[in-house]
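**Student:** Below is the sequence, then the predicted model.
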Amino acid sequence: MPYIGRFAPSPTGPLHFGSLLTAVASYCDAKANHGKWLVRIEDTDIPRIYPNSENHIRSCIDAFQFEPDAEIICQKDRLEIYAQVLEQLKHLDAIYACQCTRKMLGSNHIYVGTCRDLHLDFNDQAIRLKVADQLICFEDRLQGQQSSNLKHDLGDFVLKRRDGIMSYQLAVVVDDDLQGITHVVRGADLLDNTARQIWLGSLLNYPSLSYMHLPLAMNDQGQKLSKQNLAQALDISKASNLLQQAILALGQPLVELDQPRIMLQQAVQQWDINLIPRGIHLTGTFL
């Protein structure tokens, strides 16, 4: 199958250096494999959308001169599609309504199936996906062999919240299939989401995907760069310098300072995933 990759940021805050690492790696990996690179804005969690984040994402794509191979899509425009997939899962008896609140669940992060056999009405309830007592394994291109038993590690998980918000897990799996994504390149903070997404995709008979989870850039407090940790927003006036830093942080050969488009072309020509640092965290700190 032809390679189709994607960069899928969430507009819950401005893009930061960690976001740039993912954009560069996903872009270079797709282009080095003569594939396509798509951009998707993952904005189903509407209450957490940060003002002007979508505009900042689009400005960064332009400033760093990435060239998506299709129109940028937003998940908030696709809620009806996710609802249709939930109906499909309902017919498969793969989901159920759950009335449990966070207070009721307490600190237990493994859901024990309290509502699985109650046959509650689906209206105004959370919707959970049934998981099985089986091992889900995949070979990550960078992190190696991974395995998880969702029943033991997590339990049945939520696809739609009580307030009507579609979950990241549902939207990302559906959109990856509809967009024909074959390869996922993203941060290692999403590594533990992968088994959930593989399980859901298998229930829907979606094709298997290839995964590569990148090590995370850290701040000087030893925390991963994230919007929650108030990571510094990308300064698009310094696009070429930041791009060079990102390429070097990914272990790739130096590219000459130039227009970002020219630098990306050189980075694609030199791209070698065997040079990307192994592990979950990058050594050093990044602002």
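**Tutor:** Arrived safely.
**Student:** Every contact and neighbour count from this point should use C-alpha atoms.
**Tutor:** Fine.
**Student:** Moving C-terminal from the longest helix belonging to the chain, which element do we reach first?
**Tutor:** Here the longest helix in the chain is taken by residue count, with DSSP state H as the criterion, and it is helix 17-32. If you walk from helix 17-32 toward the C-terminus, the next helix or strand you reach (DSSP states H and E) is strand 36-41.
**Student:** tell me the angle whichever helix or strand comes after that following strand makes with helix 17-32.
**Tutor:** Next in sequence after strand 36-41, counting helices and strands by DSSP H and E, comes helix 53-63. Helix 53-63 runs at 50 degrees relative to helix 17-32, counting by axes from the mean of the first three to the mean of the last three CA atoms, to 10 degrees.
**Student:** From the contact counts, what lies against helix 53-63?
**Tutor:** If you count contacts as 3 or more CA pairs under 8 Å, 6 or more residues apart in numbering; DSSP states H and E, helix 53-63 packs onto no helix or strand.
**Student:** re earlier: pull the distance from the longest helix of the chain to the chain's centre.
**Tutor:** Between the centre of helix 17-32 and the centre of its chain there are 13 Å (CA atoms, centre = their mean, to the nearest Å).
**Student:** now swap in stretch 154-167 and tell me
**Tutor:** Using CA atoms, centre = their mean, the distance from the centre of stretch 154-167 to the centre of the chain it belongs to is 17 Å.
**Student:** Can you list the buried residues in that stretch?
**Tutor:** Going by neighbour count (16 or more other CA atoms under 10 Å), the buried part of stretch 154-167 is 154-162, 166-167.
**Student:** Please list the members of those residues that lie in helices.
**Tutor:** When the buried residues of stretch 154-167 are checked against helices using DSSP H, none is located there.
**Student:** Just put these in a markdown table and tack on distance to I276.
**Tutor:** Output for the buried residues of stretch 154-167, formatted as a markdown table (distance: CA to CA, whole Å):
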| residue | distance to I276 |
| --- | --- |
| L154 | 30 |
| G155 | 33 |
| D156 | 34 |
| F157 | 33 |
| V158 | 34 |
| L159 | 33 |
| K160 | 36 |
| R161 | 37 |
| R162 | 41 |
| M166 | 34 |
| S167 | 31 |
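**Student:** In addition, the following structure is provided for comparison:
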Amino acid sequence: MSATPYPFTKQKKFNTTNTQVRGRFAPSPSGPLHFGSLFAALGSYLHAKSQNGLWFVRIEDIDTTRVQKQAREQILEALTAFGFVWDCDKQTESQLRISDQNCLTQTQRINRYQECFEYLEAQHLLYGCECTRKEIKALGGSYNGQCKNKQLDLQTHPVRIKQVNPLHSYTDLHFGLQEAPEGLSTEDYLIKRRDGLFSYQLAVVVDDIDQGITHVVRGSDIMPLTARQLTLYQQFGMTPPEFFHLPVISGQVGHKLSKQNHATPIDMKNPKPELVKALELLGLPITECSEIERKSCAKILDWAIKTVDFSRLPKGQEILI
């Protein structure tokens, strides 16, 4: 047995007794929210609230190289302008600062990720890697484990996690059975980067475990990574949440709206038109919402919580606007 303490004893006990739906919206502060972000936020919000659940906002700023100044404030202001009200997670409340506005922030949790990293290390699941991106690309683009037995120092090299029992398929609540891309499901992926930053894969799984998330509702563009995350839950000995992937919003086929593509920010000064449009794309019968022109965004969301029916959501992985 490893002398390193199991890092999820409290969380495992909570998850075996919790019966409440717990969802989250986890934007990266790499720019202001755009319409695609709004659509994803609405999907996760309505999924949780329509089942009398809790809904958290978490700031995923683990990749500090992409963080833009003031983006966090812009994101929270936009959510408020569109009528969203998020809950405070009692599981992780002690980690919040007054300035956090009840939003868990990844860069405040580095010690927690290190603790979980050390647990994986003690289970002999990690190893250092000296391969460059150029070398991996020359081998076909998928890492083949060539550093696994070199015993490189974890302190001075990027660190990979062994995929000893990879998952090859899973069931999505919206899209059904999904076959994981072979390269993604079996690859020993990086869990700590060359610059010392922990990977998104580690941070998001630890965050979801710590917050007791029961349902992950997010865009289908992240769906290929789900198998990796499910395997990591398995390696931590934790039951994973259910996954519900939404279609992504695209301006043209194959080009989703994104911050990288410089998508237009949502209009905080006139939020109702975009809110109504997003609800329509989620399949809500907006024409049945009486006096919608007189309702505030918060009141429209109250109506949407009572009305949403996810069976009306389009089955394609992309919605063109």
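**Tutor:** Yep, that arrived. Since the model is a prediction, treat every value here as computed from it, not as a measurement.
**Student:** rewinding a little: with structure 2 overlaid, report how far the longest helix of structure 1 is off on average.
**Tutor:** Once fitted to structure 2, helix 17-32 of structure 1 is off its aligned match by 0.5 Å on average (mean CA distance after the TM-score superposition for structure 1).
**Student:** That helix aligns to what range in structure 2?
**Tutor:** Helix 17-32 of structure 1 lines up with residues 35-50 of structure 2 when matched by TM-score structural alignment.
**Student:** Please enumerate the strands of the stretch 151-287 of structure 1.
**Tutor:** 157-160, 183-187, 210-214 (DSSP state E, counting those that start in this stretch).
**Student:** To C100 of structure 1, which of these lies closest?
**Tutor:** Closest to C100 of structure 1 of those, according to CA to CA: strand 157-160, at 11.0 Å.
**Student:** In structure 2, which residues correspond to that closest one?
**Tutor:** On structure 2, the counterpart of strand 157-160 of structure 1 by TM-score structural alignment is residues 189-192.
**Student:** What lines up with L202 of structure 2 in structure 1?
**Tutor:** Alignment of L202 of structure 2 against structure 1 is given by TM-score structural alignment, with L170 as its counterpart.
**Student:** Apart from its neighbours in sequence, what residue is nearest that match?
**Tutor:** With CA to CA, 6 or more residues apart in numbering as the measure, L159 is the residue that lies nearest to L170 of structure 1, at 5.7 Å, once sequence neighbours are left out.
**Student:** correct me, but the one you found touches V173?
**Tutor:** No - the pair L159 of structure 1 and V173 does not pass the contact test of CA atoms under 8 Å, sitting 10.9 Å apart.
**Student:** Output the residue interval of structure 1 matched by stretch 298-309 of structure 2.
**Tutor:** Counting by TM-score structural alignment, stretch 298-309 of structure 2 falls onto residues 261-272 of structure 1.
**Student:** List the buried residues of that stretch.
**Tutor:** In terms of neighbour count (16+ other CA under 10 Å), stretch 261-272 of structure 1 has its buried residues at 263-264, 266-268, 271-272.
**Student:** chain center to stretch 190-202 of structure 1: distance?
**Tutor:** Taking CA atoms, centre = their mean, one finds the center of stretch 190-202 of structure 1 at 11 Å from the center of the full chain.
**Student:** contacts for it?
**Tutor:** 131, 136-137, 147-148, 150, 169-170, 173-174, 207-208, 213 (CA atoms under 8 Å, 6 or more residues apart in numbering).
**Student:** One more: stretch 253-273 of structure 1?
**Tutor:** 28-29, 31-32, 63-66, 142, 239-241, 243-244, 247-248, 252.
**Student:** Span of that stretch from start to end?
**Tutor:** Start to finish, the residues bounding stretch 253-273 of structure 1 are 11 Å apart (CA to CA, to the nearest Å).
**Student:** quick one: contacts for the match of L202 of structure 2?
**Tutor:** Counting by CA under 8 Å, 6+ apart, L170 of structure 1 touches 82, 159, 197, 200.
**Student:** The aligned partner of R141 of structure 1 in structure 2: neighbour count?
**Tutor:** Pairing criterion TM-score structural alignment: the partner of R141 of structure 1 within structure 2 is identified as L173. For L173 of structure 2, the count of nearby residues is 15 (other CA atoms under 10 Å).
**Student:** Kindly report the same for L92 of structure 1.
**Tutor:** Other residues near L92 of structure 1 number 11, with proximity taken as other CA under 10 Å.
**Student:** same deal with H255 of structure 2?
**Tutor:** The criterion is other CA under 10 Å. On that basis, H255 of structure 2 has 13 neighbouring residues.
**Student:** One more: the one 10 residues further on?
**Tutor:** For P265 of structure 2, the tally of surrounding residues (other CA under 10 Å) stands at 19.
**Student:** Which residue of structure 1 is paired with it in the alignment?
**Tutor:** Mapped onto structure 1 by TM-score structural alignment, P265 of structure 2 lines up with A233.
**Student:** repeat for Q20 of structure 2
**Tutor:** Counting by TM-score structural alignment, the partner of Q20 of structure 2 is P2.
**Student:** what's near enough to touch its match?
**Tutor:** For P2 of structure 1, the contact set (CA under 8 Å, 6+ apart) comprises 35, 182.
**Student:** I'd like to know how far it sits from A8 of structure 1.
**Tutor:** In this structure, P2 of structure 1 lies at 19 Å from A8 of structure 1, with CA to CA as the measure.
**Student:** swap in Q266 of structure 1?
**Tutor:** Separation of Q266 of structure 1 from A8 of structure 1 (CA to CA): 23 Å.
**Student:** ok, now N205 of structure 1?
**Tutor:** The spacing between N205 of structure 1 and A8 of structure 1, counted by CA to CA, is 23 Å.
**Student:** Those two - which one has more neighbours?
**Tutor:** Taking neighbours as other CA under 10 Å, N205 of structure 1 and A8 compare with A8 leading, 23 against 10.
**Student:** Next, count neighbours for the closest residue to that one other than its chain neighbours.
**Tutor:** Closest residue to A8 of structure 1 in three dimensions, ignoring its sequence neighbours and counting by CA to CA, 6+ apart: R40, at 4.7 Å. When neighbours are defined as other CA under 10 Å, R40 of structure 1 has 21 of them.
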